[in-house]
Every structure is written in structure tokens, then in C-alpha cells.
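Student: What shape does this take:
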Amino acid sequence: MANSKVVEGNIRQKNKALIFDAAKEEFVTYGFKGASIKRIAERAAIPRSNIHYYFQDKTDLYQQLLSNIIALWNTDYDTLNANQPPKVALSAYIRAKVMHSKNDPYSSRIFASELIHGAPILNNYLNTDFKVWLKSKVAIINTWVDQGLINKVNPHHLLFLIWSSTQHYADFNVQVLAALEKNEMLDDDYEAVVTSLTEIILKGCGID
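Tutor: Here you go, the predicted structure:
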């Protein structure tokens, strides 16, 4: 019985991941209002009924997709902790955020679009879990300041700067490519972004 539940759980996880990937492309292309379950099913190459097996409707799918994106950001891309010196922690955080823009730009664009439209789905999250997470990161940065490890920077604005500068390469990729006169950004381009942003931000914090 236990093994069957594990197998069922793995299948569920795999199928939802497949649907999420298709949904990201659909929501980025058409926005929430223009997106359709029918096209998401076609993108995922699965019957439409399979989507309704896991999600009540488009709104439920969108809500769960946003929750999935946030959960990923708060685990895989969360390197800001008190167990590392600021240079190591900030450098790792900047790299992780840039690489997220490179490897999963759709997630960044969907999140940005949600906020631009007033965060109707994420409003509760922004006033609860997000504030708890943010306060913990602000406390870490303030500790570095108190210990004289970095300059007396405003923790909130430091985080805003990192978020905006790294996610810019996903959210405004068309503008970036036009400015750089490129058809696409390659691995070396993203490494150059990491190097530049890391140097600029660390120097602003007074870190060699």
C-alpha cells in the first residue's frame, strides 16, 4: 500500500510539473485573462480532462502555479543566511537569481505580471508569508551592518536592487537583446552579468 502511494505521488508530481510548464508558456503568451485550459492541454500534449483532474479551473491552476514558483524561489534560490559571510552569501544569491532569469524566465515574467496588475492572487501572500521571509533577510543584513561587515545600507533597498537587476534579464529580455544587439544571450553573456552585478553590488556594500 505504501509503495502504491509513493508511485501515485510521483505520477501526480510529474503530471503537475508537465502542466505547470505548459501553463507558464500560455500565461506569458496570453496573460491570465487570455489563457485557456484547452491550449494548455495542447501544449502539454495531454487530454484536457487530465488538467481538470488536478485543478478545478484556470484560476486554481494559476494560483497553484504562483505558489509553486514562490516555493522554488524560497528554497532553491535562497542563499541569504547567517551561516555565511556577506561576500559569499550575496555573491551566491546574485548568481542564483541571474541563473533563474536564464533558466526559467517565464516564472519571473508571470510573477512580475501578477504584481503589475495589483497582485490580486498574491495579495494575501504579500501580507503574510512574504513579510515573514523578508523580515528574516532584513535581520541578516542588519546583523552584517552591526558587525561592521558591510556598509550601513538599507536592507530593503539592497534586496530591491538585487531583485530588479537580476530579474531584468528575464522580464525585459527583448529590451536587453536590442540594447546589446544580440539575437539571444549565451552562457558567457550570463556569466558576464553575474560578474558585473556582483562587483557593483558588493562594492556598494563596501565588500572587496
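Student: okay, CA-based contacts and neighbour counts for the rest of this
Tutor: Fine.
Student: Check the offset of the longest helix along the chain from the chain's centre.
Tutor: Ranked by residue count and defined by DSSP state H, the top helix of the chain is helix 2-34. The chain centre lies 17 Å from the centre of helix 2-34; the measure is C-alpha atoms, centre = their mean, to the nearest Å.
Student: got the buried residues for that helix?
Tutor: For helix 2-34, burial by neighbour count (16 or more other C-alpha atoms under 10 Å) applies to 15-16, 18-28, 32.
Student: which strands and helices sit next to that helix?
Tutor: If contacts are counted by 3 or more C-alpha pairs under 8 Å, 6 or more residues apart in numbering; DSSP states H and E, helix 2-34 sits against helix 37-44, helix 58-73, helix 105-116.
Student: would CSV of those helices with distance to residue 200 be doable?
Tutor: Putting the helices and strands packed on helix 2-34 into CSV (distance: least, C-alpha to C-alpha, whole Å) gives the following:
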stretch, distance to residue 200
helix 37-44, 40
helix 58-73, 23
helix 105-116, 22
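Student: Could you also give me the structure for this second sequence? I'd like to compare it with the first:
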Amino acid sequence: MSPEQARTRIQRRNRRAILEAALEVFSQHGFRGATLDRIATEAGLSKPNLLYYFPSKEAIHETLLSGLLETWLAPLKALDAAGEPVPEILGYVRRKLLMSRDYPRESRLFANEILQGAPRIGVTLEGALKTLVDEKAAVIAGWAAEGRIAEVDPYHLIFSIWALTQHYADFEVQVRAVLGPGTPDPYEGAERHLATLFGRLLAPEDAR
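Tutor: You can find the predicted model right below:
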């Protein structure tokens, strides 16, 4: 293997280490509380070495957010207009809940960005996210108009799904503190509860 190939492999490894460390630091301390020194220490690198890969804290943060957004939109993209309405919506609820379970740090990173007024992803929220939500809200509204689900405001339904699933990641410490030590995985109970909650909400009048 040539020195160049070896350097490329090392560079890829270091870049992954920096992003992994930054995700941990940003999710714990937010953008303002994170520092390059903290990220470098978490990554096991010197600050000058970190700056070789990323010129600033902002550049690291933007890279993380850019990679997160595609993952963040994927569960809603999978909502299929040709499917059965209630199973499709409950499938979306489950996918969002699993994201909270599997990507809690990413969820907190996203939440911190929103709480700051979305200075780095505002354009995406008003563009790609809004376009996708508009598209899926129209699908849900169509299902309601056809009597296949109960009358609901599709946008507030989506907001409710976000709130009730992301809570388990963003407020994980509170959830586990209230449930107490030794309790079962909260996500199992959450999945059953949310399926019942949204299933009852969405059931057409003649199915109740």
C-alpha cells in the first residue's frame, strides 16, 4: 500500500473520530457550550490536528447537521400514499420512535439547533422539510376526505408525532428518572402506547 493510500485511510478514520466526538459534545453542551478543545479531547486528537480537517466549530456542526437531515426526513418520505392509511401512519410513528431510540444524540443535536432559531438549517426547514411535509399532509388530508381515517389536521398530526416520539430522546434522562431503575426498556411501552393512541385517534367514525 502506498503512503498516499495509508494517509487517506488515516484521514478518513480521523474525520470519523472528529464527527463522532463532536456529536457527543454538541448533544451534551449545545452549540454555544461546545468548544474545539472539548471536541479534540473527545476525539483523542490535538486541536491543530482537528483544524487540519475542519477549519472551525461551525464547519463541524454544519457537516453533522447536513448528514443528519437526510436521515431525519427518511421516515416521513417512506409514508406511502398507496398504502392503507392507519398502518402507514402508525408505521411512521414507529420509525420516528426507533430513530429516538437509535439516534438520541442526533435528536438532541437537531433540537438544540431548533431552540437556537435554526440559524444553520433554516433554509432547509423552509425548503426541503416544508415541501415534504406539505406533500405528506396532502396525502393524509386525502385519506380523511375519503373517510379512510378520522378528520384530523394533517400538519398538527405530524407535529404531534414529532413531539411524542422525539420526547424519548430529548428528555431521556427525565423519562428514565420517572420510570425508575430496573424498569423495562421505555421504548417497548412507548410503542404500544403510541400505537393505541394514534390508532384510536385515526379510526374512522364507523370503525369506532
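Student: so what number do they get for TM-score?
Tutor: With the length set by TM-score structural alignment, normalised by the length of the first structure, the two chains reach a TM-score of 0.84; 201 aligned residues with a C-alpha RMSD of 2.6 Å.
Student: So which of the helices and strands packed on helix 2-34 of the first structure is the most surrounded?
Tutor: By mean neighbour count, with neighbours taken as mean count of other C-alpha atoms under 10 Å, helix 105-116 ranks first of these at a mean of 19.
Student: how big is the offset of the following helix or strand past that helix relative to the second structure?
Tutor: Proceeding N to C from helix 105-116 of the first structure, the next assigned helix or strand is helix 123-126, under DSSP states H and E. With mean C-alpha distance after the TM-score superposition for the first structure, helix 123-126 of the first structure departs from the second structure by a mean of 1.6 Å once superposed.
Student: And helix 123-126 of the first structure, what's buried?
Tutor: Buried residues in helix 123-126 of the first structure (16+ other C-alpha under 10 Å): none.
Student: same check, this time on stretch 48-57 of the first structure
Tutor: Buried residues in stretch 48-57 of the first structure (16+ other C-alpha under 10 Å): 51, 55.
Student: Run the chain-centre distance for it.
Tutor: Offset of stretch 48-57 of the first structure from its chain centre (C-alpha atoms, centre = their mean): 25 Å.
Student: can you check stretch 34-44 of the first structure too?
Tutor: 22 Å.
Student: For that stretch, grab the matching residue range in the second structure.
Tutor: Aligning stretch 34-44 of the first structure against the second structure (TM-score structural alignment) gives residues 33-43.
Student: Identify the residues contacting that stretch?
Tutor: 17-18, 20-22, 25-26, 46-47, 50, 56-57 (C-alpha atoms under 8 Å, 6 or more residues apart in numbering).
Student: I'd like these laid out as a markdown table, including distance to residue 68 of the second structure.
Tutor: Listed next are those as a markdown table, based on distance: C-alpha to C-alpha, whole Å:
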| residue | distance to residue 68 of the second structure |
| --- | --- |
| 17 | 16 |
| 18 | 15 |
| 20 | 12 |
| 21 | 15 |
| 22 | 13 |
| 25 | 16 |
| 26 | 13 |
| 46 | 26 |
| 47 | 24 |
| 50 | 21 |
| 56 | 19 |
| 57 | 17 |
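Student: how about those, which pair is most distant?
Tutor: Maximum pairwise distance among the contacts of stretch 33-43 of the second structure (C-alpha to C-alpha): 18.2 Å, between 26 and 46.
Student: ok, back up a step: just name the closest of the buried residues of helix 2-34 of the first structure to residue 67 of the first structure, please.
Tutor: For the buried residues of helix 2-34 of the first structure, the nearest to residue 67 of the first structure is residue 20 (11.1 Å; C-alpha to C-alpha).
Student: pretty sure that closest one contacts residue 65?
Tutor: Yes. With contact defined as C-alpha atoms under 8 Å, residue 20 of the first structure reaches residue 65; the gap is 6.3 Å.
Student: just checking, what residue in the second structure corresponds to residue 146 of the first structure?
Tutor: Aligning on TM-score structural alignment places residue 146 of the first structure opposite residue 145 in the second structure.
Student: What is the three-state secondary structure of the closest residue to that match other than its chain neighbours?
Tutor: Nearest non-adjacent residue to residue 145 of the second structure, counting by C-alpha to C-alpha, 6 or more residues apart in numbering: residue 151, 7.5 Å away. Secondary structure state of residue 151 of the second structure, per DSSP: H, G, I helix; E, B strand; the rest coil, is coil.
Student: residues touching residue 151 of the second structure, list them.
Tutor: 144-145, 202, 204.
Student: Show me which of those residues are buried.
Tutor: Applying 16+ other C-alpha under 10 Å to the contacts of residue 151 of the second structure, the neighbour count classes 144, 202, 204 as buried.
Student: coming back round to it: can you tell which of the helices and strands packed on helix 2-34 of the first structure is closest to residue 98 of the first structure?
Tutor: helix 105-116 (9.9 Å).
Student: Need the residues that contact that closest one.
Tutor: 24-25, 27-28, 66, 69, 101, 120-122, 167, 170-171.
Student: Now find how far off-centre the helix or strand containing residue 140 of the second structure is within its chain.
Tutor: Taking DSSP H and E as the definition, residue 140 of the second structure sits inside helix 130-145. Centroid separation for helix 130-145 of the second structure versus its chain: 20 Å, with C-alpha atoms, centre = their mean.
Student: who touches it?
Tutor: Residues outside helix 130-145 of the second structure that contact it (C-alpha under 8 Å, 6+ apart): 76-77, 79, 81, 85, 149-155, 158.
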